[in-house]
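K.L.:
just the structure for this:
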Amino acid sequence: MRISTQQQYFKSIDQMQNSQSKLADLQNQISTGKKLQTPSDDPVAAAQVVKLERELAQYEKYDDNINVTQRRLELEDSILDDINIATDRMREITLQAGNGTLNDQGREAVANELKQLSGYVAGLMNTKDSQGEYLFAGSRGATTPYVLEGDRYEYKGDDGQRQIQVGAALYMPSNDSGNYLFEAVDDELSVALSGASVASNSAFVDSATFANETEEERFTAAAQMAGWGDLTVRTTETAPLPSGVFTFDVLDSGGNAVKDQFDNVVTGNFSTNPVSVNVHGMDIVIHEPTAAESGDIVLTVSSEKKNILDVAMDLADVLAEPVLSDEDRTVLNEAVAKGIDQFKQVAERNIEARTTLGSRLGTLEQISGSNLDFELFTKSALSRLEDADLASVISQFKLQEVTLEASQATFGRISSLSLFNYIN
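P.N.:
Okay, here's the model as predicted:
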């Protein structure tokens, strides 16, 4: 086999260039610590690296969300603690106001302190987070939740919660609305009517009311003991038209007849029109319906809600009035007793909310630990794919360097050989 001089040169140069290229690649790996310099180095590994980097970025986002959520929940817990302290003070001075030895001036001083505490608590309820959004406005972060209108504070937020993703398939509420936290004090009972005749503005129930708080308490106790649920007033035509004679019955949510405080079934006719019946404190006024109006009307009894600010301001108004008679003293005592009970409800909701906050914060710590484990696993897998084994790469570099030097030395000697050397 004949090897030409030109072929010999080209072959040697090509080998040295390949060696230099490998040396450059190895040098890059040593300087960067990465064995994957371009996707063409290992297309399959490069695709896996892109996927793992995307997962890692996602977990980093979860960590950011966890930190934001923790800050918001910790701030909420701190504010609720301050509100609880203020509530305890309100309850304490309310007890003082109920002391029979306290004169008008003393009660007025208590009323003024209640108003001052109300303003302080309202400021806490309007707290903003680090991003400048109102903490207790629900999903309306830009809306001031409690606004003073006249002499009462009105809630302008909603009952929404902000759900923040803190895991691959896990969302965590980062706030609680003022509607849940503060609009939770039971006040007067209200009765809502529903049914076909109500919708057509031809209801045969004229009213369903309670004369006072004592009657409300009597009805509530009876309803809970009997398990009534919603009440239904049913009118039935007992004689054909044109006479149109009707009777009425009051039924519970199971369709059973309701009995009054004398254990008599609440039923009757319209010998007087309208007719008034009393169901354990609820006064129901019914007029005789027409054939088109007859049927069922459902009475849904619910408690209207107040916030701690309303409770304090209402109580302050009563305390500011002088006691001039036994009737005034009775009104004062009832207001104090009601205020103490309502402040207790505020405290109970506060404890309930803070217990929930503690559970959320504990869950966030667990999620953060799990996410950290996933991050470490992902980073380990990523390292195996793209990080260079420096000890091995340096050894290869030294070997390639020696090989190149040998090639260069050999080429120098071979290139000097010629047939004319032997002729001479």
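
K.L.:
C-alpha from now on. contacts and neighbour counts both.
P.N.:
OK.

K.L.:
what helix or strand is residue 141 located in?
P.N.:
Counting by DSSP states H and E, no helix or strand carries residue 141.

K.L.:
now show me the structure for the sequence below, then we'll compare the two:
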Amino acid sequence: MRISTNLFHSQGLQSIQKHQQDVLDAQLKLSTGKRINAPGDDPVALNQIHSLNRTMNSIDQYAMNGVFAKAQLVFEETAIADTTDSLQRARELTIQMLNGTYTAEDRQATGKEIEQIILQVQNMMNYRNSEGELIFAGSSVNAEKAFVEDVNNPGYYAYIGSPNAAGQFESDGVTPVEDPLANYGSRFVQIGFDDDNKLKPNDEGDSSRVRISDNGQKVFGISTTTTFTGTPDQNILNVLVELKNALNAGLEPPAGVAEDLKAGIEQLAEVRAEIGGRQNRIQTQFDAGESFKIALEERRMGLEDMDIVEGVTELTKSQNALQMAQQVFSRVQDMSLFNYLR
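P.N.:
The predicted structure follows:
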């Protein structure tokens, strides 16, 4: 078999180019600190790395959702705490005005303070979050108010999901105030991986979701013992209205008002405790996500990151191989018949 000079040169050049590429690859891995810098380096490992990155990105997004959910729950907790303080003050005044030593003028003066308490409680019951959405309107977060004037019982207030709110229109003059959707659902935020990817009407037993708004009738509605004038909704705001009406007339507080205010305070305390439970669940889900993320990060580093000792060894081997290939090529150049015919 005849081997030409061109074949010697071609094979020698290919060998040098291959070893040069090996040196460049080793230098790239050491400079980036990554074992995989191109899809061809390890397709299987690269696919696993992409999957791990997607999972970790989801965990980061759930953590951000948790921060948002916590902020919204703080708004709700603030509104409930303020309402509780107002009701406690109203109850103190109620018990005080039951004392027969106070005159009609004293009760009327106290009625003025109750009017201010009503305005404050009304503001809290129609409280909006940072997004401008009602936090006590169930699913109707974009309504103008959660508690509106009762058209069937003037002077009282009705929840927008109540029939007593029917007959009114919002500021556009077209949209009816009564909204049955206010009685269903509320806003939820995803804070973790869902085990079955199925939505439920609430977040009970589902650690992946947390509720950040509530139905106002469930929060502020109570079973009252106060005798109302007419048939208004049974809520703490209307209890205050009945108290105000009696005091403005110079009369003693109606029977049952003090007990109803106490029941309202206890109801708000339960809601506030439940909000605290939701906040704790967000923190627990965050901690679990961070622990899972650490395990995923360790796995990703094992697939992607370059071992420095191994990288230096590989670079040295490639450099030695390149040097040998260059020396062999220089020797091959001398293997010509013309060199022997000189």
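
K.L.:
TM-score for this pair?
P.N.:
The TM-score (TM-score structural alignment, normalised by the length of structure 2) is 0.80; 302 aligned residues with a CA RMSD of 2.3 Å.

K.L.:
excluding chain neighbours, what is closest to the one residue sitting closest to the centre of structure 2?
P.N.:
Nearest to the geometric centre of structure 2 sits residue 65, at 2.6 Å (CA atoms, centre = their mean). Spatially, and ignoring its direct neighbours in sequence, residue 65 of structure 2 is nearest to residue 191 (5.8 Å; CA to CA, 6 or more residues apart in numbering).

K.L.:
aligned partner of residue 13 of structure 2 in structure 1?
P.N.:
Applying TM-score structural alignment, one finds that residue 13 of structure 2 aligns to residue 13 in structure 1.

K.L.:
next, count neighbours for that match.
P.N.:
Using other CA atoms under 10 Å, the number of residues around residue 13 of structure 1 comes to 15.

K.L.:
now the one 5 residues further on
P.N.:
The burial count assigned to residue 18 of structure 1 is 12, neighbours taken as other CA under 10 Å.

K.L.:
counterpart of the residue nearest to the centre of structure 2 in structure 1?
P.N.:
By TM-score structural alignment, residue 65 of structure 2 lines up with residue 65 in structure 1.

K.L.:
which parts of the stretch 251-400 of structure 1 are helices?
P.N.:
308-319, 326-386, 390-415 (DSSP state H, counting those that start in this stretch).

K.L.:
show me what the shortest one is packed up against.
P.N.:
In this case it means helix 308-319 of structure 1. Here helix 308-319 of structure 1 touches helix 104-125, strand 152-155, helix 326-386, going by 3 or more CA pairs under 8 Å, 6 or more residues apart in numbering; DSSP states H and E.

K.L.:
looking at these, which is nearest to residue 95 of structure 1?
P.N.:
Of all those, the one in closest proximity to residue 95 of structure 1, counting by CA to CA, is helix 326-386 (7.4 Å).

K.L.:
angle of that closest one against helix 308-319?
P.N.:
Angle of helix 326-386 of structure 1 versus helix 308-319, following axes from the mean of the first three to the mean of the last three CA atoms, to 10 degrees, is 160 degrees.

K.L.:
what's the longest helix in structure 2?
P.N.:
Ranked by residue count and defined by DSSP state H, the top helix of structure 2 is helix 43-97.

K.L.:
distance from that helix to structure 1 after superposition?
P.N.:
With mean CA distance after the TM-score superposition for structure 1, helix 43-97 of structure 2 departs from structure 1 by a mean of 1.6 Å once superposed.

K.L.:
quick one on the thing from earlier: what lines up with the residue nearest to residue 65 of structure 2 in structure 1?
P.N.:
In structure 1, residue 191 of structure 2 lands on residue 166 (TM-score structural alignment).

K.L.:
name the SS class of its match, please.
P.N.:
strand (DSSP: H, G, I helix; E, B strand; the rest coil).

K.L.:
again with residue 210 of structure 2
P.N.:
strand.

K.L.:
surely it meets residue 189?
P.N.:
Yes - contact status for residue 210 of structure 2 versus residue 189: in contact at 5.4 Å, counting by CA atoms under 8 Å.

K.L.:
more neighbours, the two?
P.N.:
Neighbour totals were compared for residue 210 of structure 2 and residue 189, and residue 210 leads with 25 against 16 (other CA under 10 Å).

K.L.:
the more buried one -> structure 1?
P.N.:
Residue 210 of structure 2 maps onto residue 172 in structure 1, by TM-score structural alignment.

K.L.:
where do the contact lists of residue 210 and residue 189 of structure 2 overlap?
P.N.:
With contacts defined as CA atoms under 8 Å, 6 or more residues apart in numbering, the residues shared by residue 210 of structure 2 and residue 189 are residue 69.

K.L.:
picking that back up, next up, the contacts around the residue nearest to the centre of structure 2.
P.N.:
Taking CA under 8 Å, 6+ apart as the definition, contacts of residue 65 of structure 2 comprise 189, 190, 191.
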